[in-house]
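Colleague: Pasted the sequence and its predicted model underneath.
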Amino acid sequence: MTGYCPFRKGTLLILSGPVNHLHIVMNDPVYYPERGYHGVLLVNISTVRDGRKFDSTCLFHPGEHPFVIQQSYVVYSEAVVKNAEDISQFVNMGEFTPRAPISDHLYERTLAGFHSSPRVTPKIKRFIKNYMQLE
């Protein structure tokens, strides 16, 4: 049986709190020696809500991705490196749902935000610097 493998620019619907949020896969799996597995960096987007503070570093507008129907923002503070094999298993079990990849333009905007958002943790900055091969 062939299974899902996370890939750069791929997206996944993952239950986060009471609702599914769109998560962006920022890199192809890469060996992550700090954890001893092949990892991918995931970051989710969330809907902008009136009266609630949010990180405005990178906004997604309705229609920029098929899942985005309201203005949304990238939640850099919740970016996380996950085991690529675990992601594959969750997709194959139906826990995570693959969606359409993001465009090159959205990927570049999202990636640029990792360098400018004040909410990116040092651990994530280190992963990007040391393990993501940026073209």
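Modeller: On my side now, so go ahead.

Colleague: make it CA atoms for all contacts and neighbour counts henceforth
Modeller: OK.

Colleague: remind me, longest helix of this structure?
Modeller: The residue-count maximum for a helix in the chain (DSSP state H) belongs to helix 104-116.

Colleague: Pull out the buried positions in it.
Modeller: By 16 or more other C-alpha atoms under 10 Å, the buried positions in helix 104-116 come out as Leu106, Tyr107, Thr110, Gly113, Phe114.

Colleague: Check stretch 113-129 too.
Modeller: The neighbour-count check on stretch 113-129 (16+ other C-alpha under 10 Å) flags Gly113, Phe114, Ser117, Arg119, Val120, Ile124, Phe127, Ile128 as buried.

Colleague: before we move on, what about stretch 6-24?
Modeller: By neighbour count on 16+ other C-alpha under 10 Å, the buried set for stretch 6-24 is 6-14, 21-24.

Colleague: what element comes up after the lengthiest strand in the chain heading to the C-terminus?
Modeller: For the chain, the longest strand by residue count, based on DSSP state E, is strand 37-47. Heading C-terminal from strand 37-47, the first helix or strand you meet, by DSSP states H and E, is strand 59-60.

Colleague: same for the helix or strand that that following strand is followed by, what does it pack against?
Modeller: With elements assigned by DSSP H and E, the helix or strand that comes after strand 59-60 is strand 72-74. Using 3 or more C-alpha pairs under 8 Å, 6 or more residues apart in numbering; DSSP states H and E, the elements in contact with strand 72-74 are strand 37-47, strand 59-60.

Colleague: ok, structure two:
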Amino acid sequence: MVGNHDSGDDEGYEDKIKDNTSWDAKAGDTLLVPSGPSGNHLFIVLFDPQSPIDISFGKKLHLAQVNFTSVRSGMNYDSTCIVEPGDHSFITHKSYVNYSRLRYEEYEPIKRGVQNGRLLLHEPVTYDLLCRIREGAITSNKTPTFVKYEIQKLCEYLKMTKSA
């Protein structure tokens, strides 16, 4: 059985990585997404696939994802959620969660991208890091307004239904 990362259970994840044709997104999963000359960016799935609360998004399942971006000397960056080496194996130097580039996209095209190998699975984030990232999505003034409501409602729902 594949672990449910919303509950903090990572058991069985290695089996899931080996067979990307059976991948079903879970909160905390990470995807390497091609991103131009700099290579791949690591995107973090914030919640299990969800039907949007706001009907203007339609009724298809959606994924909310954010990425880690390296902190460079002299740059301005969103310090809401800083990630250091040791927080995740992909992180080799100080980085931040780039809420300004948060994606809220239909799930099926992402799933197909994983299945056909265009998007690569990486090790999931820990439950503690996932919670920090979610909280930051609500508090950051860089999170796009159009999706902040969705994230707030999903976090409220999780707090009501789980003791995490």
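Modeller: That came in fine, so what should we check first? If you're wondering where the values come from, they're calculated on a predicted model, not measured in any experiment.

Colleague: quick one: TM-score?
Modeller: The TM-score (TM-score structural alignment, normalised by the length of structure 1) is 0.92; 135 aligned residues with a C-alpha RMSD of 1.6 Å.

Colleague: ok, which pair from the buried residues of helix 104-116 of structure 1 is furthest apart?
Modeller: Leu106 and Phe114 (12.9 Å; C-alpha to C-alpha).

Colleague: tally of neighbours for the aligned residue in structure 1 for Lys94 of structure 2?
Modeller: Mapped onto structure 1 by TM-score structural alignment, Lys94 of structure 2 lines up with Gln71. Counted with other C-alpha atoms under 10 Å, residues neighbouring Gln71 of structure 1 total 16.

Colleague: my guess is Gln71 of structure 1 meets Phe60, correct?
Modeller: Yes - counting by C-alpha atoms under 8 Å, Gln71 of structure 1 does reach Phe60; the two are 5.8 Å apart.

Colleague: picking up where we left off before, in space, what's closest to the match of Lys94 of structure 2 - neighbours in sequence excluded?
Modeller: Using C-alpha to C-alpha, 6 or more residues apart in numbering and skipping the chain neighbours, the partner closest in space to Gln71 of structure 1 is His61 (4.7 Å).

Colleague: The one you found -> structure 2?
Modeller: His61 of structure 1 maps onto Glu84 in structure 2, with residues paired by TM-score structural alignment.

Colleague: Tell me which other helices or strands the top helix by length along structure 2 touches.
Modeller: When structure 2 is parsed with DSSP H, its longest helix is helix 145-161. When contacts are defined as 3+ C-alpha pairs under 8 Å, 6+ apart, helix 145-161 of structure 2 packs onto helix 127-139.

Colleague: how far apart are the helix it packs on and its match in structure 1?
Modeller: On superposition with structure 1, the mean distance recorded for helix 127-139 of structure 2 (mean C-alpha distance after the TM-score superposition for structure 1) is 1.1 Å.

Colleague: What helices and strands are in contact with that helix?
Modeller: Helices and strands touching helix 127-139 of structure 2, by 3+ C-alpha pairs under 8 Å, 6+ apart, are helix 145-161.

Colleague: quick one, the helix it packs on and strand 62-70 angle?
Modeller: With axes from the mean of the first three to the mean of the last three C-alpha atoms, to 10 degrees defining the directions, helix 145-161 of structure 2 sits at 110 degrees from strand 62-70.

Colleague: Next, the angle from helix 145-161 of structure 2 to helix 127-139.
Modeller: Using the same axes, to 10 degrees: helix 145-161 of structure 2 against helix 127-139 is 130 degrees.

Colleague: Now do the residue lying farthest from the centre of structure 2 against Pro52 of structure 2, distance only.
Modeller: The centre of structure 2 is farthest from one residue, Gly74, which by C-alpha atoms, centre = their mean lies 26.7 Å away. According to C-alpha to C-alpha, to the nearest Å, Gly74 of structure 2 and Pro52 of structure 2 sit 38 Å apart.

Colleague: for Gln152 of structure 2, same thing?
Modeller: From Gln152 of structure 2 to Pro52 of structure 2 the distance is 12 Å (C-alpha to C-alpha).

Colleague: Right, I'll leave it there.
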